[in-house]
Structures are given as C-alpha cells and as structure tokens.
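Asks: just need the structure, nothing else, for what follows:
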Amino acid sequence: MRGFVLVVYVLAMCLMFGATAQASPTIILDGKEIDAKGIIEEGQTLVPMRIIFEALEAQVSYVQGAVTVTKGQDTVKLVIGERVAYINGKKTPLDVTPRIVNERTMVPLRLVSEALGADVKWEPASKRSVSRRRAASRR
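Replies: Next comes the predicted model:
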C-alpha cells in the first residue's frame, strides 16, 4: 500500500510540474535561427549571453559575476542577480534579473540587443524572438 501511495504522489507531482513547463523560444537574428536555448521569465526572453552576443558580433567578458558586452563604442554591463544594467555608463533598470541557469549565464535579450543596435520583436503565436540589426550596427 505504501508503494502505491508513493507512485500516485510521484505521478501527481509530474503532472503538476509538467503543465507549467514552457517550450524554449526560438531566437531569430537577421532572418537566421540562432542555436541558443532561451527561456521566458517574467514575460522576458533570457538567452545564453555568449552565443547571442557573438552572433551580434560583440565582445563578451565575464569577471566575478559581471558580464560586459562591447560592440564598437557601445558597452553594456550586467551583474548576475542585480536588476540594473549600465548602458554606456548610464544606470538602466531591468525587467528581469540576469542569472545562471544550467551553468549558462542568461541575460535579457531585448535590453542588450537594443543597446547594441538591434530591434527585437516577440511573436507569441510561434514563440519566437526576432531581432534585426539596424543598418548602421551591421558594420
């Protein structure tokens, strides 16, 4: 009897947590799908920093919990666990906190992409974040 109760409990937990899982959003940059598994938290798309920013041709550095992304004259600095970013030295509030998930540093796609010259659009029906670099930022 104890085994039966345990099985029922485990199945109930699987159903409860399985229903809340979301599929990873697809990330599109300039018409090409990026091989980056993003997550959606608090209505924002978080992406693995290195993959997305190298695709944007930006330099990425990580020192003691701080992520710095540089492209040309533009710099974005984020600190893991803090709800602010520094865009070209200006303090900017974040809607979602950068964090480590499965040993990957996840950062808000919209904020950093827009700071580096890309426009971002969310397509809810297809669960896609579509980024397009502005003409001046493609150089």
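
Asks: CA atoms for contacts and neighbours, from now on please.
Replies: OK.

Asks: all strands for this protein, in order.
Replies: 26-29, 32-34, 39-41, 44-48, 59-63, 66-71, 74-79, 84-87, 90-93, 99-101, 104-108, 118-123, 128-133 (DSSP state E).

Asks: okay if I get the ones you listed as a markdown table plus distance to Arg2 and mean neighbour count?
Replies: Shown next, in a markdown table, are the strands of the chain (distance: least, C-alpha to C-alpha, whole Å; neighbours: other C-alpha atoms under 10 Å):
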| stretch | distance to Arg2 | mean neighbour count |
| --- | --- | --- |
| strand 26-29 | 44 | 20 |
| strand 32-34 | 48 | 13 |
| strand 39-41 | 38 | 16 |
| strand 44-48 | 42 | 22 |
| strand 59-63 | 50 | 14 |
| strand 66-71 | 49 | 19 |
| strand 74-79 | 48 | 20 |
| strand 84-87 | 50 | 20 |
| strand 90-93 | 51 | 13 |
| strand 99-101 | 36 | 15 |
| strand 104-108 | 40 | 21 |
| strand 118-123 | 48 | 16 |
| strand 128-133 | 45 | 20 |
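
Asks: to check against the first, give me the structure of this:
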Amino acid sequence: MLAGASLCFSAIQLSVMSFMVVLLVEEVGVGLLAAGSILAASQVADRTGDASPVLILLAAIMAGACAMVVTVGPAWPLPVVAVIFTCLGVVVGHPTLSFAHDAFGGYAAGFIALAVAALLGGALAFKARRCP
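Replies: Down below sits the predicted model:
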C-alpha cells in the first residue's frame, strides 16, 4: 500500500518540480525570479516522525492544489499562487503531464490527472495505516 502511495506522490513531486516554473512564467505571467522562489518554497521537508498521517494530509492538500492549478491565471495574487504550489509535488507523472500539455494545449488536464493520483495515494496511505 505504501509503495503505491509513494508511486503516486513521487509522480506528483517530479511533475510539479519539472513544470511549476514554466507554468508560472508562461501561463500565469509570474517573473522568473518569483517563480523560482515559489519552487524553492515547495521544498519543505516533514519532521513529524509519523509519516502516515502526514501522507494522508498531503494527499488531500495535493489533490486540492492540483485541482486549483486549473483556475490559476495572471489576475491571481502571487501569495495565493505560492500557497497553492507549495502544497503540491517520478516516472509516470512527468511524461503524463507533458503529454497532457501537448494534447490539450495547456497544463489543466495534466494537473487534474495529478489530483486524481494524489487522492489515490492518500487512499493507499490510509489503507496502509489501517493494516495490522
């Protein structure tokens, strides 16, 4: 269960790390320095000691944040954009997001897929926590 959750979360992490700055610069109109700062802020590590509740919470936050990316635009306040992206997140996610961008002409479809992956990862982490 945890391996499945890890697969989902790592797909989201690499996809977000790979495309966040490009999306912020090209589609939201954020300057390169600000976009890089937002990417740096998303690198916060967990220090709670119990990964399961953190993973479940992160799954919910990532799903919501990925879904919110669909609505981000140049009129959004930069602090709100930063909060959305710092709440997000290897092998499947990156090419899926890239393919979705090319196929649909933007990042929306790819981030919707990542939101679904976050929910799946959260469900797997929740189930793993309940296993004996």
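
Asks: please state their TM-score.
Replies: With the length set by TM-score structural alignment, normalised by the length of structure 2, the two chains reach a TM-score of 0.26; 65 aligned residues with a C-alpha RMSD of 5.3 Å.

Asks: redo the strands of structure 1 as TSV? Include distance to Leu11 of structure 1.
Replies: Formatted as TSV, the strands of structure 1 follow (distance: least, C-alpha to C-alpha, whole Å):
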stretch	distance to Leu11 of structure 1
strand 26-29	30
strand 32-34	35
strand 39-41	25
strand 44-48	30
strand 59-63	41
strand 66-71	40
strand 74-79	39
strand 84-87	40
strand 90-93	41
strand 99-101	26
strand 104-108	30
strand 118-123	33
strand 128-133	31
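
Asks: for the ones you listed, which one sits closest to Phe4 of structure 1?
Replies: strand 99-101 (34.5 Å; C-alpha to C-alpha).

Asks: now for the closest one, which elements pack on it?
Replies: On a contact count with 3 or more C-alpha pairs under 8 Å, 6 or more residues apart in numbering; DSSP states H and E, strand 99-101 of structure 1 meets strand 104-108.

Asks: packing partners of the strand it packs on?
Replies: Using 3+ C-alpha pairs under 8 Å, 6+ apart: strand 104-108 of structure 1 touches strand 44-48, helix 49-55, strand 99-101.

Asks: if we use 10 Å, what do you get?
Replies: Judged by 3 or more C-alpha pairs under 10 Å, 6 or more residues apart in numbering; DSSP states H and E, the packing partners of strand 104-108 of structure 1 are strand 39-41, strand 44-48, helix 49-55, strand 74-79, strand 99-101.

Asks: show me the contacts for Val63 of structure 1.
Replies: Val79 (C-alpha atoms under 10 Å, 6 or more residues apart in numbering).

Asks: residues in contact with the host helix or strand of Ser98 of structure 2?
Replies: Secondary structure assignment for Ser98 of structure 2, by DSSP states H and E: helix 93-104. The contact list for helix 93-104 of structure 2 (C-alpha under 10 Å, 6+ apart) reads 7-19, 105-114, 117.

Asks: thanks a lot, catch you later.
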